[in-house]
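1. I would like the atomic coordinates for the input below:
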Amino acid sequence: AGFGSQVCTTVYEAARDEVGRFLGVRPDDTVVFTRNTTDAVNLLAHCVAHAVGPSARVVVLDLEHHANLLPWSALRRTVVATRPTAQETLDALAAALCAEPTALLAVTGASNVTGERLPLARLADLAHEAGARLFVDAAQLAPHRPIDLAGLGIDYLALSGHKLYAPFGAGALLGRRDWLDVAPPYLAGGGAVREVTLTSVDWADAPARHEAGTPNLPGVAALAAACRALAALPVGALAAHDEELKGRLVRGLADLPGVRVLSLWPDAGPDPAPAAGAPVTDSGPVGVVTFTLTGHHPDAAAYLAAERGISLRAGRFCAHPLLHRLGAPAGALRASVGVGSTAADVDELLDALRSYLTRGPGWRYLPGPGGWVPTPDDRLLPDWAAAVPTAPTPAASPCDT
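-> Below you'll find the predicted structure:
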């Protein structure tokens, strides 16, 4: 009843509309706010199990992030091996979908390792022709390309706010409401009900059915603000910026000794520039570049962060089967370009890597509980984090560098 509460409700529901518009939902779709993409995929798996049945067949590729691989194991999951080309991979998916009745085709919108992607409109057609629905893990795609659920024929989509420059802790599951309305609540609690007695419960419809408890209002509002900011960019500007910087980085890496850029398909080239009034294509790789440094120490990411102020992701990126397939089971380095990245940023990374490969790091590094760190590490925590305990300096080991 309080005005402040009414303001909060207005902001929360307006955010739902904003996120839905940003992703092109259909009028009868629903938007459920979650913690992140992983939470959203698990919610959908829960709903599929109840709406279709625990024996529902779900087809996935072996290139998926763990968030789009593990939740389906509670159902009847069929994993299709990635083929040498994108077209052969599409053909393999089509064959798998037609092999036996399938409830869902679950794919990544863009690989979180290589940035490569399959055409979503074609995947939707394949799924629908086989009587299945299409789910897209858009965590890596949404920051790099516009998405139109209705136009592409996507049935369900999940994303994380932090990939869109919002804070951690807010994500969304969007799509058709029938499966979400049939399944019992993902979490049982306040806000998910119409009426409760000591012997019965009348659950609300989605999205409230799956949003029990106090919502993350600041996170949801920030997610909507990020969607609004990205939607305000000129048409085609995001993709053009993305492809220009990715190309600059890949060309620069090709000139460095011992660097191997990881990729899946030779036929997953950049999106062609659309003609006036033509739809945006949906098959070119996004601005994610993962590479290995042959014969070099795994402290490279720590060197880039500590000595050059450059943050790259290092490891296996929650995609262990794919890293094995790409011949990098021990891990790799991943650089991601974004709306704030510049050509100077790319050149700085290339210069830092060139220095590392030719002269090595300037500091000494040791493995610690959270990864490789310089020793001694004289970097100071900011005042606001001063109360956070720091990890002890690791002891020397035979793999010192």
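2. Could you use CA atoms for every contact and neighbour count after this?
-> Will do.
3. residue ranges for the strands of the stretch 101-250 of the chain, please.
-> Taking DSSP state E, counting those that start in this stretch as the test, the strands found in the stretch 101-250 of the chain are 104-108, 133-137, 156-160, 171-176, 193-196, 201-203.
4. Out of the ones you listed, which is the most enclosed?
-> Highest mean neighbour count of the strands of the stretch 101-250 of the chain: strand 156-160, a mean of 28 (counted as mean count of other CA atoms under 10 Å).
5. Need the strands of the stretch 101-250 of the chain in CSV (columns: distance to Leu75).
-> Converted to CSV, these look like this (distance: least, CA to CA, whole Å):
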stretch, distance to Leu75
strand 104-108, 11
strand 133-137, 15
strand 156-160, 17
strand 171-176, 19
strand 193-196, 27
strand 201-203, 24
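6. number of nearby residues for Asp28?
-> 9 (other CA atoms under 10 Å).
7. For it, which residues are in contact?
-> If you count contacts by CA atoms under 8 Å, 6 or more residues apart in numbering, Asp28 has them with 176-177.
8. can you do 10 Å?
-> With contact set as CA atoms under 10 Å, 6 or more residues apart in numbering, Asp28 has these partners: 175-178.
9. quick one: it from Arg176, how far?
-> Relative to Arg176, Asp28 is positioned 7 Å away (CA to CA, to the nearest Å).
10. cool, and Gly109?
-> Plainly put, Gly109 is 18 Å away from Arg176 if you go by CA to CA.
11. would you say Asp17 is within a helix?
-> Yes. Counting by DSSP: H, G, I helix; E, B strand; the rest coil, Asp17 falls inside a helix.
12. One more sequence to fold, the one below, so I can look at both together:
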Amino acid sequence: MLEDLSRPGFWQACEEQVVEARRLFARLIGADVDQVAVLPNASVAAHQAASGRRWRRRRDILTTAAEFPGIAHTWLNQPGARVRWVGSPGGAVRTGDYLSQITRRTGLVSVPAVTYRDAIRLDVARIADAAHDAGAAVFVDAYQAAGVMPLNVESLRCDYLVTGAGKYLLGLPGLAFLYVRHPDGPAPTLTGWLGRTDPHAMRATVLDSPPHARRYETGTPAAAAVYAAVAGLSVIGGLDLGQVRHHTQRLIAATAQRLAAQGEVVRLAGHVGAQGAHLALVEPHADVMAAWLGHRGVIAAPRSGVLRLAMHAYTTDADIDAACEAVAAYRCRARTRREGLR
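-> Have a look, this model is predicted:
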């Protein structure tokens, strides 16, 4: 990116990177390139998917408290829509919770492919079949799935799918991808110069929309995030994600067993097929623990009472050893401090 930036015509080079990022992501999920829009984040993508819809007879949006807040907040902000929650208020959710709540009043079913906190993997295809039978569309947040397990939109049978270029796709924050099964539908309410049929015509007086997913795009993307997305997707696209899935599940099983032996409480799905690529270590002060571990080279994410430990394609057994040893050291330090205060 810096090399391109130092030469004339940087924007043209950046546009070529956007085209390549769109192509690589489409290939990753088994979509056509014209079904993919490049957007700044998943919240904007969710808005684009919902904003053109009319919430009249089918005004219910079915989602879960386990949904990432940025997605759920977008649904709550849809004028005329009514959000209905499945699963427990604390975020426990299973595939059957969705199946029992889909009705003829449901207009949109929002399903996280893997829940962001507890790493529960839901049966998206089964939920999508039930939703379509009732006449509802299906939105999938694949942020916790893309890059560590095979994803194919035809197999998932979803109408929309979103993920960010960061996390398992090895890119940076500031870029997201939105898949739209039928991109020639109603235009979204949020738009920008890149959402036009010919953006470079620069016609301020004309508001047209192309028949492909680029109608969902808005303004100039973050250049660094675009270049990083191409680099990350190039790596991920060269992997066998079935093998990556097997690798991460083996590491999660080993990590959970070791942490349990250390006296930790971890949250796991009921069976290995329903587990995402991270595990949740129960810790009321997860932010404090994450900061302490981070200073010792173990990067973990605190999320409302749990510490997320994520397994990537590149994670090794030595990484797991280091993480478990660091958790044990943190607990030892905490016990020593408590005893010193007595």
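13. care to give me the TM-score?
-> The TM-score (TM-score structural alignment, normalised by the length of the second structure) is 0.83; 326 aligned residues with a CA RMSD of 3.3 Å.
14. Figure out which of the strands of the stretch 101-250 of the first structure is closest to Trp72 of the first structure.
-> Smallest distance to Trp72 of the first structure across these (CA to CA): 9.0 Å, for strand 104-108.
15. What are the contacting residues of stretch 4-18 of the first structure?
-> By CA under 10 Å, 6+ apart, the residues outside stretch 4-18 of the first structure that reach it are 3, 20-21, 24-25, 30-33, 172, 174, 207, 215-228, 231.
16. tell me the contacts of Asp62 of the first structure?
-> When contacts are counted by CA under 10 Å, 6+ apart, Asp62 of the first structure is found next to 68-69, 78-82, 107, 319-322, 325.
17. Save those residues as CSV, and put in distance to Pro146 of the first structure too.
-> Converted to CSV, the contacts of Asp62 of the first structure look like this (distance: CA to CA, whole Å):
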residue, distance to Pro146 of the first structure
Asn68, 21
Leu69, 24
Thr78, 29
Val79, 28
Val80, 27
Ala81, 28
Thr82, 25
Val107, 17
Ala319, 24
His320, 28
Pro321, 28
Leu322, 26
Arg325, 29
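18. Among those residues, which lie within strands?
-> Using DSSP state E, the subset of the contacts of Asp62 of the first structure located in strands is 78-80, 107.
19. Distance-wise, check the closest residue to Ala42 of the second structure other than its chain neighbours relative to Ile29 of the second structure.
-> Once flanking residues are discounted, Ala42 of the second structure sits nearest to Ala176: 5.9 Å by CA to CA, 6 or more residues apart in numbering. Distance, Ala176 of the second structure to Ile29 of the second structure, by CA to CA: 14 Å.
20. what does Val250 of the first structure align to in the second structure?
-> In the second structure, Val250 of the first structure lines up with Ala256, judged by TM-score structural alignment.
21. nearest residue to Leu159 of the first structure other than its sequence neighbours?
-> Nearest one to Leu159 of the first structure, counting by CA to CA, 6+ apart, is Ala139 at 4.4 Å.
22. quick one: that neighbour and Tyr165 of the first structure, what's the gap?
-> 12 Å.
23. Counting neighbours, go ahead and name the busier of those two.
-> The residue with more neighbours, out of Ala139 of the first structure and Tyr165, is Ala139; 26 against 18, by other CA under 10 Å.
24. And the more buried one, what's its match in the second structure?
-> Using TM-score structural alignment, Ala139 of the first structure lines up with Tyr143 in the second structure.
25. picking that back up, for the residue nearest to Ala42 of the second structure, what are its contacts?
-> The neighbours of Ala176 of the second structure, taking CA under 10 Å, 6+ apart as the test, are 37-45, 143, 162-166, 221, 225-226, 229.
26. Can you show me which of the residues you listed carry over to the first structure?
-> Here is what carries over to the first structure from those, by both residues aligned by TM-score structural alignment, their matches' CA atoms under 10 Å: 37-45, 143, 162-166, 225-226, 229.
27. Make a PyMOL selection of the buried ones in those.
-> Of these, the buried ones can be selected in PyMOL as follows, counting by 16 or more other CA atoms under 10 Å:
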select buried, resi 37+38+39+40+41+42+43+44+45+143+162+163+164+165+166+225+226+229
